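Enquirer: Mind looking at a prediction? Sequence and model below.
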Amino acid sequence: MRDSARNLSKHAPPARRQWWKERLRLIAKAVSASVAAWLLARHAAGHEMPYFAPLAALLGVYPTVIWSLRESLAYAGGFAIAIVVSLGVSALIGPGVVGIALVIALALLAAESRWLAGQGAQIPFMTLFALLLGGEHILGYMGPRLIDVAIGLATGLAVNVLIFPPLNLRHAEYRLQELQEELAGALSELADQAEDQKAQPASWRRRETLVLRALDHARRSCAQGDDGLRLNPRARLHGLRSGQSWQGSRRLIVLEQIVVHVRSIASTLCSLDSGATKIDDSLRKDYADLLRSLASRIRQPPGATSDDSPSSPPQSTQQRLETPFTTAGAGAPGLWDPGAELMRLSGLILTALSPSDQRPPNRSSSAA
């Protein structure tokens, strides 16, 4: 666990600092967009209290450009639906008890649209707002508000796109490094358990929790990083494209595979230490050394030069240890032959770390 704390202290604080840096930048842009939208709606459009303008501007300032565009379009669509529903109910029934019940029912049905996503929740409020305050003159009441919404959405999108549009790549890189460190620490801990022949289920559960938490953070950060490249002028300026110049998602796939194999190694070692099956003590020590070599490989940063030749320490150790299990008559992998199963799993990790899955040096660090 001390190894884990050391690794997290190395990578998690930069990730948190980068997250706060991005959030504070986003907050500053949201404030600027809201104030600008208010001033534009009040002085350019001549509306005395354009309260919808700063509210709509906030929807144009999300962590990614494409996210901002989706939310803005969803809000505009929901606002238009609210006006149409309130107009129909007002013309047919009016703003009475029956009208209120009908407008709420229709608004809630419209809010279920997946296209509107999270913005569907504002439709019931907007329809009631239009019906009760607009009365028989809904268009005259809601028309200026619709202009305020358009000004706010346009202002928020313009601020988010033109003023340092977010890429979110550096934070994803930090989270991937954190996951690499956690995986390396997990392999080192498993190596100690294999060598000491002492099962530590509680210790492994704590370690597994840290690995899965780091994996969840990496997944969310990489998804936001990929999203941040779409329709982003900074991405085009730096020539960044997901899966090509930025390899975060591909790195994540490799690390996800390694997580599965590491958990399987832990399960197999626990079955050994429980006394259900056994392997030679010499194999335990050699396998512990192999796991430590794999941990060192996993810790290597993207673009680092590694020796993947058959004579490299992990490759040569893997080949030497798995030879007895690949001869004719060897048992099938699994609990019947735990040694063969362990060799199969470490071989899968080596395959995931092979040159075909390595990543080129990343240009995103200077741009993000």
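Expert: On my side now, so go ahead. All of these numbers come straight from a predicted model, not from anything done at the bench.

Enquirer: can we go C-alpha only for contacts and neighbour counts from here?
Expert: Noted.

Enquirer: Could I get the contacting residues of the residue sitting nearest the centre point of the chain?
Expert: Centroid-nearest residue in the chain, with Cα atoms, centre = their mean: residue 220, separated by 1.1 Å. With contacts taken as Cα atoms under 8 Å, 6 or more residues apart in numbering, residue 220 has no neighbouring residues.

Enquirer: Return the set of buried residues in the helix or strand harbouring it.
Expert: For residue 220, the host element (DSSP states H and E) is helix 201-229. Across helix 201-229, burial judged by 16 or more other Cα atoms under 10 Å covers 204, 207-208, 210-212, 214-215, 217-219, 221-229.

Enquirer: just stretch 229-247 next, same as before
Expert: Result for stretch 229-247 [16+ other Cα under 10 Å]: buried residues 229, 230, 232, 233, 234, 235, 240, 242, 245, 246, 247.

Enquirer: got the residue ranges for the strands in the stretch 1-150 of the chain?
Expert: Using DSSP state E, counting those that start in this stretch, the stretch 1-150 of the chain contains no strands.

Enquirer: what does the stretch 151-300 of the chain give?
Expert: Using DSSP E, counting those that start in this stretch, no strands are found in the stretch 151-300 of the chain.

Enquirer: any chance you could map the helices in it?
Expert: 169-196, 201-229, 233-237, 248-273, 281-299 (DSSP state H, counting those that start in this stretch).

Enquirer: Pull out the buried residues from the fourth one.
Expert: Think helix 248-273. The neighbour-count check on helix 248-273 (16+ other Cα under 10 Å) flags 248-252, 254-256, 258-259, 261-266, 268-273 as buried.

Enquirer: tell me the angle of that helix relative to helix 281-299?
Expert: 160 degrees (axes from the mean of the first three to the mean of the last three Cα atoms, to 10 degrees).

Enquirer: what about versus this one:
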Amino acid sequence: MRAGQEVRREALAVGRAAKHVVTRPGRERDVAVQSLKAALAAWVAWVVADRWLHAPLSFVAPWVAVVLVRSTVYQSLTHSVQQVAAITVGTVLATAGGMALGSPTLALAAVLPVVLLLGNWPKLGDQGTYGATAALFTIAFGEPSLDTGTARVLESLLGAAVGVAVNMLIRPPVYLRSARDAVDSLLAETTRTLTSLADGLTRSWGQQDAREWDDRVRGLFPLISHLRSSVQWGQESAWLNPDRRRLAELRRLRGPYTHLAAVLEQLADYLADVTRTLVEASDESVAEPQPEPAVTSGYARFLRHVAAAVSAWGRLLPPPRPDRGDAAGELERAVEGIRDAREGTASPAGRRGHRRPAVVGPVRLPARRRRQTRRRARRPAPAQRRRGVDGPGRHGPGARGSGARGVGCAAVGCAAVRRAPVAVSRRECPGSSAPRRRPGPRAREGRMRVRVSRSGGARPGARRWRRRRRGRSARHGRGRRR
């Protein structure tokens, strides 16, 4: 009974796949097209090897061609090189062993272990087993000879060329649809998760609800990984692909999809922190109390606006969608709502004129963790303070005056640029906590030169600068007159 149900289920699945091949584009149609291309490559290789060239081992060419119609043009080319190399090694060793030993049994016992070990070479990838297959065919079928081995290698080259040419010239595969499907699945699941969490926080909830939310949030990470792998798969399908029209579309999609994966991964990390905190707060064995309704309602409003922003952003992504509508306006309104809800969450009750709730800790815990992490990241290490190495939040040029202002001072600290002409003081970096340093001699000289140039070569300023320079040289023993 169970076996009959399994057979019926498989038959229905095959029927649905066959219907999808005809009715709509998708994975089923891609698989069918690649299968037909492999059959065509095998037929062309057979005709060329057997009917035109009259090769003695005409079955080798279609055998190689049928397995080299891979899912991407890049894979077809790289696997063809690996497979031909493995077949050549196996054929050469089998021919040499068969001709030297004279007995097929001894030749197989001596050659196969060596060929199988060479097949594990990483440069051959997963094509190393074809070397052992070629050695087995060379020894077991017919008498090994130099002419037979040469014909086998040449026919494998013919089959590889036909397989790569068919895959490259006849509808070369470019995988855009898998990335689009991955984006749609990720956006839909993220929106449903945010909405479910927001709806749950507005009513009474317990530890079971918090665990379900946590499991649902953790289910977003495999979808994000699937989106990244789909984008990478599409990028690989663009290598050595002559279809320029679809490649241009792929380049337009790659940037937005990669950015979407990065942003939604940060959102999933934040939601995982929140749900883990809710699980801890709902545990009766933990003394930490649950958040009050005033806090959870503010977070629910915040999450609803985030869900609306994610949904609107997804409709703005390329390619243009039929349900796009006023997605840009919806996104702007959702962002404004996020800002208002975030301000209300930061002070849920103090802005309404009554007492601030006492219990904010469990929901505010992720933000507190992030602030502590930022403070630790900004604090320079002790070894950096001792050596004067540049660290976050301060310039570390030491006494030689080799520091300069960097980019992103408030966020990641001041990055020093080596061999700067002047020393940097604390005034040049508002976020610096380093003690104020006295400018060195070279910096003072630079300031005096600036004053002289600004005065237009005035004699009093120039004489004052020369007197000071002469006195300093005399103190150091360089300007004394004999």
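Expert: Alright, I've got the coordinates. Fair warning: this is a prediction, and the values are worked out from it, not measured in the lab.

Enquirer: ok, back up a step: please tell me how far the residue nearest to the centre of the first structure sits from residue 175 of the first structure.
Expert: 9 Å (Cα to Cα, to the nearest Å).

Enquirer: for residue 86 of the first structure, same thing?
Expert: Using Cα to Cα, which is the criterion applied here, residue 86 of the first structure is 47 Å from residue 175 of the first structure.

Enquirer: More neighbours: which of those two?
Expert: When neighbours are counted by other Cα atoms under 10 Å, residue 86 of the first structure and residue 175 differ, and residue 86 comes out ahead with 32 against 27.

Enquirer: quick one: contacts for that one?
Expert: Shown in contact with residue 86 of the first structure (Cα under 8 Å, 6+ apart): 103, 127, 128, 130, 131, 138.

Enquirer: try it again with 10 Å
Expert: Neighbour list for residue 86 of the first structure: 92, 94-95, 99-100, 102-104, 106-107, 124, 126-132, 134-135, 138-139 [criterion: Cα atoms under 10 Å, 6 or more residues apart in numbering].

Enquirer: Give the equivalent position in the first structure for residue 158 of the second structure.
Expert: Residue 158 of the second structure maps onto residue 151 in the first structure when the alignment is built from TM-score structural alignment.

Enquirer: That match contacts residue 47, doesn't it?
Expert: No. Residue 151 of the first structure sits out of contact with residue 47 when judged by Cα atoms under 10 Å, with a separation of 11.6 Å.

Enquirer: shared neighbours of the two, which are they?
Expert: By Cα under 10 Å, 6+ apart, the residues touching both residue 151 of the first structure and residue 47 are 38, 40, 41, 145.

Enquirer: Tell me the residues of the second structure aligned with stretch 22-39 of the first structure.
Expert: The aligned range for stretch 22-39 of the first structure is 30-47, by TM-score structural alignment.

Enquirer: Tell me the buried residues in that stretch?
Expert: Residues 34, 37, 38, 39, 40, 41, 42, 43, 44, 45, 46 are the ones in stretch 30-47 of the second structure that count as buried (16+ other Cα under 10 Å).

Enquirer: Report how many residues lie close to residue 192 of the first structure.
Expert: 19.

Enquirer: That one reaches residue 291, doesn't it?
Expert: Yes. At 9.3 Å, residue 192 of the first structure counts as touching residue 291 under the criterion of Cα under 10 Å.

Enquirer: so what sits against both of the two?
Expert: Counting by Cα under 10 Å, 6+ apart, the contacts common to residue 192 of the first structure and residue 291 are residue 186.

Enquirer: Just give me the closest of the buried residues of stretch 229-247 of the first structure to residue 283 of the first structure.
Expert: When these are compared for distance to residue 283 of the first structure (Cα to Cα), residue 247 wins out at 36.6 Å.

Enquirer: Narrow the contacts of residue 86 of the first structure to those that are buried.
Expert: Among the contacts of residue 86 of the first structure, the ones that count as buried by 16+ other Cα under 10 Å are 94-95, 99-100, 102-104, 106-107, 124, 126-132, 134-135, 138-139.

Enquirer: Return the subset of these lying in helices.
Expert: Counting by DSSP state H, these place 99-100, 102-104, 106-107, 124, 126-132, 134, 138-139 in helices.

Enquirer: re earlier: now, among the buried residues of stretch 30-47 of the second structure, which is nearest to residue 17 of the second structure?
Expert: The shortest approach to residue 17 of the second structure among the buried residues of stretch 30-47 of the second structure belongs to residue 34, at 14.9 Å (Cα to Cα).

Enquirer: The closest one and residue 68 of the second structure: what is the separation?
Expert: Separation of residue 34 of the second structure from residue 68 of the second structure (Cα to Cα): 11 Å.

Enquirer: overlap in contacts of these two?
Expert: Residues touching both residue 34 of the second structure and residue 68 (Cα under 10 Å, 6+ apart): residue 167.

Enquirer: ok, back up a step: turn the buried residues of stretch 229-247 of the first structure into TSV, columns for distance to residue 302 of the first structure.
Expert: Below are these laid out as TSV (distance: Cα to Cα, whole Å):
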residue	distance to residue 302 of the first structure
229	20
230	23
232	24
233	25
234	22
235	20
240	16
242	16
245	12
246	11
247	9
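
Enquirer: So which of those is the closest to residue 120 of the first structure?
Expert: Taking Cα to Cα as the measure, residue 120 of the first structure lies nearest residue 230 of these, at 24.0 Å.
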